[in-house]
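In: can't give you the sequence, but here's the structure:
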C-alpha cells in the first residue's frame, strides 16, 4: 500500500520534471542569441536573479536545514547549472556593450556573498537551538521572498494587456507551466510532513498564476492577429520556482 511519504516523493518527482521544463523554457531565446551572435536587447538580469533563488533553495533543501526535502535541492542544483550556461552565453555574445560584463559580475559576486552570509548565520547563529525550526524559518522566509517575486514577475505585463486589450506580450506558456509547477509543489508541501515555506510561496504562486491565466483568457479574443512575433522580455525570462 502506498503511504503518504511515497506519494509525496512521486509528486516531488513530477514537480522536478515540470520545474526542469521551466528552466528550459528560455532555450529558444538563447538559440536565437547564438545564431545571431548578439544578445540584442535581451537582458540577463532575470537569469542572474534566478541564480540567487536556486542557491538559496539548494541550501534550504539540505538536511542541515530541512530534512526530507532532497528533491528541492536536486532540481535547484540542476537549475543552477542551466542558469550558469545562460549567463555564460550572455557574457560571450554581449559584444562591446558598455559595463555589461562588469555589472553581471558584480551582481553574481553580491549574490554569492549574500548566500554565504545566510549559510554562516544559519549554521552559527542557530547552532544552539534544539530543533531545526529556527533554521527553517530564517532560510525559508528569505527563499519565499525571492520565489514570490519570481511568480509575480509576469504580472508586470497585466496593466499593458488591460490597456491595449491585447495578450500579444502576455507569457501564456510561462504562466501555464508556472501554474502547474506551483500546484505540484503546493501539493508536495502538504503531503506527509507539511513544509510551511514551500507551501506559502507556491500557494501564493498558484493564485498569481491563476490571475495571469484569467487575464489571458479575458483578452485573448480581442488580441489583433499577426503580431510582431518578437518575444517580450518578460515572456522569455521564465525561470524556475520551487
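Out: Now that the structure is in, tell me what you want to look at. Not measured: the values here are computed from a predicted model.
In: for the rest of this, base every contact and every neighbour count on C-alpha atoms.
Out: OK.
In: next, the buried residues of stretch 20-32.
Out: With burial defined by 16 or more other Cα atoms under 10 Å, the residues of stretch 20-32 counted as buried are 20-26, 29-30.
In: can you pull out the helices in this structure?
Out: Using DSSP state H, the helices found in the chain span residues 4-24, 27-36, 45-60, 70-93, 100-120, 133-152, 158-164, 172-190, 196-219.
In: tell me the helices and strands packed up against the second one.
Out: When you say that, I think you mean helix 27-36. Other helices and strands packing on helix 27-36, by 3 or more Cα pairs under 8 Å, 6 or more residues apart in numbering; DSSP states H and E, are helix 70-93.
In: also this one, for the comparison:
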C-alpha cells in the first residue's frame, strides 16, 4: 500500500503533463531503500517476504521516477538525474562492492542491516523535504496525505514484523518512521484548511509612466526594470516642478500659486481692474455725447 500511495499524484501529473511543485526526492530515496533491503534480504535466510515486497518496490518506484522525468521542468529534470546517478547507481554500487569484498558471513549481514536502518530513516523523512514550502505557502497541496498515512501504517506493521522475526534492523527504523509519519499528518491537519498565501502578482498596483514622446507605458509597481516606487515618486515631483516653471515663464498662476500674493492681494487686483474698466467705459460714453452736440 505504501508503494501504491503515490498513484493519485502521478495520475495528476499525467493528466496535467506537468510535475508542478512535486518533488522527486521521496521516490528516489524509496527506490534506493528498496534496493538496499532487497540486497539485505538476499543475504539472509527465510526472508522471502522482504524479497517480494522490495522487488515490487524497486519496480513501482522506477515507474514513478520515469514518469516524473518525462514531465519535469529542465531544472527538476537535471536535479533528478544527478541524484539518480549519484545515489541510486553510484552509492549503491559502492556499498555493494565494499560489503561483498571487504566483509563476509554474519558481519556482512549486520553491517548491511545497519546501513539499511540509516536509509530507512531517510525514506520516512524524505517527504519532510517540502516542510519549508508548506509553512511558507500555508498549503499542503504538494504533500500527499495518502503517502504520509501509509508510511505511518507501514512503520507499525514492519515494527511488529521485526519483533516477530527478532530482527532489530527491521524493527528499529520503523519507530522513528512512525513518529515522522505522525508529524507529517499533523502538518496536514494544521494547514489543510488554511488560506493559501496570495501570490505577489495579486498585490501589485499598476502605475502609468508618462513619456514626453510616444505612448504612455503601463507597468506594475516593481516590474519595470529601471523604475521602483521611490523613482516613480521622484519623477512625479520633477514633473510638478516642471509645470510650475512653465507657469512662471508664461505669467499664468492659479490662485495661491503666484509668488508674493495671497488671497487678499488677488481680490485687490481684481477690484482695481474692475474700477479702471468702468472709468474707461464712462469716459468713452462722455466723448461720444460731446461729438454728437458738436455735430448738431
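Out: Thanks, I have the structure now. The model shown is predicted, which means the values in this text are computed figures rather than measured ones.
In: follow-up on the earlier one: can you redo the helices of structure 1 as CSV with distance to residue 228 of structure 1?
Out: Shown next, in CSV, are these (distance: least, Cα to Cα, whole Å):
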stretch, distance to residue 228 of structure 1
helix 4-24, 23
helix 27-36, 15
helix 45-60, 23
helix 70-93, 24
helix 100-120, 27
helix 133-152, 25
helix 158-164, 15
helix 172-190, 16
helix 196-219, 17
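In: quick check: which of those is nearest to residue 126 of structure 1?
Out: For the helices of structure 1, the distance to residue 126 of structure 1 is smallest for helix 133-152, at 6.4 Å, taking Cα to Cα.
In: neighbours of residue 269 of structure 2, how many?
Out: 10 (other Cα atoms under 10 Å).
In: any idea what residue 110 of structure 2 aligns with in structure 1?
Out: Aligned counterpart of residue 110 of structure 2 in structure 1: residue 137 (TM-score structural alignment).
In: so who does the closest residue to that match other than its chain neighbours touch?
Out: In space, and not counting its chain neighbours, residue 137 of structure 1 is closest to residue 197: 7.8 Å by Cα to Cα, 6 or more residues apart in numbering. When contacts are counted by Cα atoms under 8 Å, 6 or more residues apart in numbering, residue 197 of structure 1 touches 137, 140-141, 143-144.
In: for residue 30 of structure 2, same thing?
Out: Residue 30 of structure 2 touches 57, 61, 123, counting by Cα under 8 Å, 6+ apart.
In: how close does it sit to residue 169 of structure 2?
Out: 17 Å (Cα to Cα, to the nearest Å).
In: buried residues, stretch 138-156 of structure 1. List them.
Out: 138-144, 146-148, 150-152, 154-155.
In: pull the distance from it to the chain's centre.
Out: 8 Å (Cα atoms, centre = their mean, to the nearest Å).
In: same question, stretch 155-167 of structure 1
Out: With Cα atoms, centre = their mean, you get 22 Å for stretch 155-167 of structure 1.
In: contact partners of it?
Out: Outside stretch 155-167 of structure 1, the residues touching it (Cα under 8 Å, 6+ apart) are 169-170, 208, 212, 215-216, 219-220, 222-224, 234.
In: could you work out the end-to-end span of it for me?
Out: Using Cα to Cα, the end-to-end distance of stretch 155-167 of structure 1 comes out at 12 Å.
In: how close does the match of residue 110 of structure 2 sit to residue 144 of structure 1?
Out: 10 Å.
In: what of residue 115 of structure 1?
Out: 14 Å.
In: what is the aligned counterpart of residue 147 of structure 2 in structure 1?
Out: Per TM-score structural alignment, residue 147 of structure 2 is aligned with residue 174.
In: tally of neighbours for that match?
Out: Residues within reach of residue 174 of structure 1, counting by other Cα under 10 Å, total 22.
In: that one contacts residue 22, correct?
Out: Yes: in this structure residue 174 of structure 1 lies within contact range of residue 22 using Cα atoms under 8 Å: 7.4 Å.
In: show the contacting residues for the aligned residue in structure 1 for residue 83 of structure 2.
Out: The equivalent of residue 83 of structure 2 in structure 1 is residue 107 (alignment by TM-score structural alignment). Taking Cα under 8 Å, 6+ apart, we find residue 107 of structure 1 in contact with residue 48.
In: helices and strands around the biggest helix by length in structure 2, which ones?
Out: The longest helix of structure 2 (DSSP H) is helix 263-295. Where contact means 3+ Cα pairs under 8 Å, 6+ apart, helix 263-295 of structure 2 is not packed against any helix or strand.
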